[in-house]
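*Asks:* show me the folded form of this:
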Amino acid sequence: MTTAGLATVSVDEALANARRLLRSEPAAALAQVRAIIAALPVSAEAHRIAAHALRALGREEEAQQASLSAVSAAIHDPALIEAALALAENRLPDAEGALRARLKADATDVAAIRMLAEVAGRIGRYADAERLLCRALELAPGFGAARANLATVYYKQNRYAEAVEMLDAVLGEDPDNPAHANLKAAALGRIGGYDEAIALYEELTRRFPGHAKLWMSYGHMLKTVGWQEDSIAAYRHALGADPGLGELWWSLANLKTIRFDEGDRVAMETALAAADPADSGRDDDRLHLHFALGKAHDDAGEPEAAFRHYAAGNAIRADQLGYAAKETSAIVDAAIAVFTPAFFADRAGSGDPAPDPIFILGMPRAGSTLVEQILASHSAIEGTMELPDIPALALGIGREALGDGRRWVEAIAAASPEKLAEMGAAFLRRTQVQRKTGKPFYIDKLPNNWLYVPLIRLILPHAKIIDARRHPLDCCWSNFRQHYAKGQAFSYDLADMGAYYHDYVRLMAHIDAVQPGKVHRVFHEALLDDPEGEVRAMLAFLGQPYEAACMAFHTNARAVRTASSEQVRRPINRDGVGQWQPYKAWLDPLREALGPVLEAYPEIPNLFN
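*Replies:* This next block holds a predicted model:
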C-alpha cells in the first residue's frame, strides 16, 4: 500500500493488515508499515512491526534500528504514556498491569520491557529487572537508556565491577551525562578505584558547583581515603548550596572528630523546623538532622536533649525499615538445630580449600574496624572493606532452592559437597576485584557475617574467623546513635538491638561448642588494656609472625569506608568506653532484651552450653 493509499483506510486498519501479513509475507508487511511510517512517523506500533518483519527477513541490524525507532516513537503511544504516568505517581500495580498487557500483545516492545524492568527494580526484584533489561538490549543493543538502567541494577546487586564496565559503555555514547558519571564514581569507590572516583567527582563538582548531593558524594570519597579536612570542606560547600539537606549535617557528625558550634546547632534546628513532619518526602532529612543534633547535644554534655533527638531519628528509620527481630531469632534457632558436630563431621573436606580470606565479624560498632586496621598493617594481610558477598550467597541459595532467601539454613543443609565447593569458589571469584596487592590474605570485615559463620565454615573451611566483641551497653548505645547508609535495620530500636546482640552471642557460643577453636574472639576492652598482647594472639591464630607495623596502624593510609574511619586513624584510646552511662535512665528496654548476656559479659559462651 502506498502513502496515498492510506487515505482510503484508517491507520488502524493498515496496521492490522500489516500484522496479518507478518507470518506469511514479511516483505509485504514491511512495505505496508513503511508506508504508514512515511505518513505517520510517530507510530510506535508501525516501527515495532517493521522490526518483526526485518527479523523474519534476516535483516537483524535493521531490525534493531527499527526497535530503537519504536522506542523514540513511544512517547506518543497512549498506553505507554499511561504506564509512564503510573510510574511517575508510584502506582506500581497499575503500571505493571498496563505493561504486562502490552507485552502480552507484543513481547518485543523494548520500551515496555524497559519500563517493566523499572517496576521490578523499584520493588527490589533486581534479578527480574536484569533479565528484562538484557532482553531489551538483545532486541535493541543501541538502547542507551536500558544500558544505563542495567548499570544501576548491577550496582543495586553489589556487582560494582559489572556496573563500571556497563557505565563505561554508557558514557562512551553520552559522555556529558552527570548522573552516569556520578554512579560510576560511586561504583568505583566500592571496588577500591578511589583515585579515578575522586577525579570524576572533581570534574563533576567543577561542572555543577551548586549541586549539593554531588559535593556530598565527593566528601564521602575524600573521607574514605583519609583526607578529612578536604571532606569537611566539601560538606560545608554543599551546605552552602542546600542547608536543609539533613544527610550533609549527619555526614559531618559521622566524622566523629568534629564538634558543632552554636551556629551549626541553630542552622540544624532551623532546617528541622522547616522539614514538615506531615511531608513524608522529608523523612530522610528529619532523621538525619535528629541524629546530627543528638551528636551536637551529646558533645555539649546534654544527655536528655541528645537522647530525645536520637530517639526521634531512630523512630523514623525504624518505621521505614519495619525490622522483625523474630526473623533473626528464627534463623539462629534453625542454625543451632541443623549445624551440629555430626553435621560438620559428615561434611569434613567439603568447600573450597583456599586459606586466603580472613573474616572479622560481630556486632557493628564493636571495634571490628580497629581490628581490621591493625591486621591490614601486616605485610601479609590486605584490608578491603565490608563485603556483601557472604549474605548474597546465603540468600541466593535460599531463593534458588526454596524460593525464600531467609531459608538458607535449610538450603545449605541439603546442599551437596560440590555445591559447597562451588559457593566457596564463587566467594573467592566475586571478591577478587577487591584485592589490589599481592598479599596472600585479605579481610572481609562485614560485621553481620556472624549470622553466616556456619556457612563460612562449610564453604571456606580454611578461612580464618575473628569475632570482635564489645561490652553490650557500649556497643548497643553506639549503634543507637549511629545512622547507617543502608542495612543494620535492627539498630533503630533498643529492644530489637538487645535481642540482636543476644542472638549473635547465642549463635557464636554454639559455634564455639560444635567447632571449638575455629573462631578467635577479641574483646574490645582487652585490646585497649593490652594492645600488643592481643595483637600477638590474633597473629598467632592467623599463623603470621608479629610485626611492629601492626602497632602503628593509625599511620596506615589505606582507605576505610566504615563509620569508624577517622577513629582508627588515631592511636588506641579509651574515648568510647562508658559512653552509655549518661543515658542509663533511658536504656531499660535494652537491658531487658539483653537479659543474662549483659551480666555474663565477657564469659558469655558458658550461658548456652
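*Asks:* make it CA atoms for all contacts and neighbour counts henceforth
*Replies:* Fine.
*Asks:* what are the contacting residues of stretch 130-142?
*Replies:* Under the contact criterion Cα atoms under 8 Å, 6 or more residues apart in numbering, stretch 130-142 has outside partners 64-65, 67-68, 108, 110-111, 113-114, 116-117, 143, 146-147, 149-150, 153-154.
*Asks:* again, only using 6 Å
*Replies:* The contact list for stretch 130-142 (Cα atoms under 6 Å, 6 or more residues apart in numbering) reads 64, 67, 110, 114, 117, 146.
*Asks:* one more, please, to line up against the first structure:
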Amino acid sequence: MGSIGEALAHAERLAAARPDLALLQIDEILRAAPGMPQALLIKGRAQRLSGKIEAARETLSGLMADQPRSAATALELGLVHYLMGDAAAATAAFQNATRLKPDMAEGWTALADVLRLAGDEAGADRAYLAGVRASAGDPVLMEAALALSDNRLDVAERMLRDRLKERPTDVAAIRMLAELAGRLGRYRDAASLLERAIELAPGFIAARHNYALVLHRLSRGEEALAVLDPLLAADPANPSYRNLKAAILSGIGDFEQAIAIYRDVLEAYPNQPKVWMSLGHMLKTLGRQDESIAAYRRAIALQPGLGEAWWSLANLKTIRFTDEDVAAMCAALDAPDLDGEDRFHLEFALGKAEEDAGHAEASFAHYVEGNRGRRAVIDYDAAGLTRAVARNEALYTADFFAEREGWGCPARDPIFVVSLPRSGSTLIEQILSSHSEVEGTSELPDIAALVAETGPGKVADLDREAVRALGDAYLDRTRVQRKTGRPLFIDKMPNNWAFTGFIRLILPNATIIDARRHPLGCCLSNFKQHFARGQTFTYDLADIGHYYRDYVRWMAHLDRVQPGKVHRVFYERMVEDQEAETRALLAAVGLPFEEACLRFHETERAVRTASSEQVRRPIFRDGMEQWKQFDRWLGPLKDALGPVLDAYPEVPA
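*Replies:* Got it, this is the predicted structure:
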C-alpha cells in the first residue's frame, strides 16, 4: 500500500498543474486497485481541471452514490455542476458538502459564489461568513497567519496569492492579504482588497473594521467614518471602534471630540497605556502641555517599557528628563524581551536626555542606535529619489509650462509650505496662521495621492480639462480640513517639494513657500527625530544628505523654469530679522501686514508637528548652532551634501 499511497499523493499534486498526467497515473492505480475511492476522487478532479466535464460528472456521480457521506466528493461534484451551468444542482451539492463537513471553508465559499450568482445576496453573505469561521482551521491560512505573526511577509504573501489563484473569492484570504498590504504601507492595495471582501460578504464585520482603518491611513476620513459609524451603532461600547473613531476625528481636525472619546474609553478601561498615549498626542496638539505630560506619564506608569511614550515626552522638546527618568529608560532597554520598536523609541528619547545634559558623545551614540534600529525595518532607496528628480527635470521644462499657460484651477486658496522637516516650516505656518485671512490645517497627503493616482509618467498626456479637474479635486479633498471659513489655507506637507511642478500645473495661482535651513542644522535635526510615519530618508546620515541635495537641485530647477513662482524663507534670516522676513512672506502671499503675525506664539490653534511646543514661544536662537557639538561625527552627512553645504544659502553651480 505504501507505493500506491505515494502514487496517489503524486497524482494529487499533478492534478492542479498537469491534470492530463494525473489521469495517466490514476488509471495505473485503478488497474492495480479497481474502485479505490481516493483514486476516483482525484480522477474526477483531474477530469474537471482538464476540461472533461461530462466525464468528471459521470465519475463523481458514481463515487457519490457509493460514498454518500464524502464531503470532498460532494464539493467536486458541485464544482462540475457549476461549470455545466446547473446552478440548482451545484447549490444542492455544495449545501450537502457543508452539511457533511461544516468546517469546510472551500465548500462554504463555493456555495456563496453560486448563491451570489443566483441573486441570493443574503444567503451568499451568510455562506461567506461561515467560510471565514471555517477558515480558522484551514491549514494553509493558519500557516499564512503564522507567517504574518512572525513578520515573514514574503512567505505569507506567496501563500495567500497562491490560495486566491485557486479560490479567488476566499474572503478570509482576501482580508489577510489586505492586512499584509497594510503592513507594507500599500494602503491603496489594501483598500481595493477590502472593498472586494465586503462586496462578497457585506456582513464581514472584521473586513469593514479593517477597511475603515485603511481609509483613515489614506486620509479619507469622511469615508472612514461612513464605514465605521454603522459598526459603532451596532456595538457602541466596542473600544476598538471608539479608538479608531477618535483617531479618524483627529485626522480631520476634530480634536476636542477625539479627546472626549479617548476619555470615555479610559473611564471604562483605565489601564490601557496606548490609549493614554493617544490622549497625550491630542492634548499636545491643542497646546495643553501639562495635561499631555500627565497622560504620557500615566502610560509609562502602566507600561514602563513603552518606548513611544518616553519618546513622546522627549518630542515635546521643552521637557528635561530627571536622573530617575534616565535610569528607568536604561532599565527598560536592558529588558531581554523588549520589542524592537520600543527599543529604538527609547534610544531616541535617551539621545535627547543626554543631549540636554550636555553629554554629546553619549547622546550621539543613542541617536545612532535608534536610527540603526529604525533603518533596519525600512525600505528606502536614495538613488530612486535622484532618478525621480531627473525625470521631473526632463518633464517640467519652461516649454512645458509655456504650452499650458492658463491651464489648471485658478483658485488661490492653497499656500504650500515645502521643505525638509525640521527646517522652520512650522514656524512659517504659525506666522501665516496668525493672519486673519489664513487658516492653518496640517501636513496634508492629498497632492502626493493625486500624483500617485494620475501616474507620474502620464502627466504630460493630460489635457486642459483633466488638469483643471485635478486642481478642483485637490480643493474638494482638502475641504474637510477647513474649519474657519478663511479664504486661504496652508498645506504644510514638507515632502510636497518633490511635487511642486505638479502643483504649478494644476493650481497655478497657489502660493509656494520654500522653508530652508542650514544643511547641517536641518539634516542633523532630522537624524535626531523619530517620525511616527513616513520620512523614511531620515534614519541614515548619508540618506539625509542625498535627500537635501536632491531637494536643492529640484527647487533650483523650478526657479529656472518658473522664475519668481517660489518664495524662499531662510530660517536663519527669520531668526535675525523677524519683522522684515514676515513682511516679505506676507507680501509673497498677497496679504497686508498684520501685527498678530509677529506675535504668532499667542495664536491658539492645533499644531500636529514635532515643533508644536516650540512655535508656542517667541522666536529663539537656541537651535541654530546645536549641530556644532556633534560636528566630529557628521562626516557621512557632509560627504553626501557635497557642494550644497559650502554654497549655502546659495545653490552650487
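*Asks:* care to give me the TM-score?
*Replies:* Superposed pair, TM-score by TM-score structural alignment, normalised by the length of the first structure: 0.91. Supporting alignment: 590 aligned residues with a Cα RMSD of 2.5 Å.
*Asks:* chain neighbours aside, what residue packs nearest to residue 574 of the second structure?
*Replies:* What sits nearest to residue 574 of the second structure in space, not counting adjacent residues and going by Cα to Cα, 6 or more residues apart in numbering, is residue 581, at 5.5 Å.
*Asks:* so what corresponds to that neighbour in the first structure?
*Replies:* Mapped onto the first structure by TM-score structural alignment, residue 581 of the second structure lines up with residue 534.
*Asks:* residue 522 of the first structure versus that match, what's the distance?
*Replies:* Residue 534 of the first structure sits 7 Å away from residue 522 of the first structure when distances are taken as Cα to Cα, to the nearest Å.
*Asks:* more neighbours: which of the two?
*Replies:* When neighbours are counted by other Cα atoms under 10 Å, residue 534 of the first structure and residue 522 differ, and residue 522 comes out ahead with 22 against 19.
*Asks:* surely that one meets residue 468?
*Replies:* Yes - counting by Cα atoms under 6 Å, residue 522 of the first structure does reach residue 468; the two are 5.0 Å apart.
*Asks:* about what we covered before: so the match of residue 581 of the second structure, which of the three states?
*Replies:* Assigned by DSSP: H, G, I helix; E, B strand; the rest coil, the conformation of residue 534 of the first structure is helix.
*Asks:* same deal with residue 335 of the second structure?
*Replies:* Classification of residue 335 of the second structure by three-state DSSP places it in coil.
*Asks:* what is the neighbour count of it?
*Replies:* Counted with other Cα under 10 Å, residue 335 of the second structure comes out at 11.
*Asks:* that one -> the first structure?
*Replies:* By TM-score structural alignment, residue 335 of the second structure lines up with residue 274.
*Asks:* ok, and the closest non-adjacent residue to residue 129 of the second structure?
*Replies:* Excluding its sequence neighbours, the residue lying closest to residue 129 of the second structure (Cα to Cα, 6+ apart) is residue 204, at 6.3 Å.
*Asks:* check which helices and strands the helix ranked longest in the first structure sits against.
*Replies:* Identified as the longest helix of the first structure according to DSSP state H is helix 494-514. Counting contacts by 3 or more Cα pairs under 6 Å, 6 or more residues apart in numbering; DSSP states H and E, helix 494-514 of the first structure is packed against helix 588-594.
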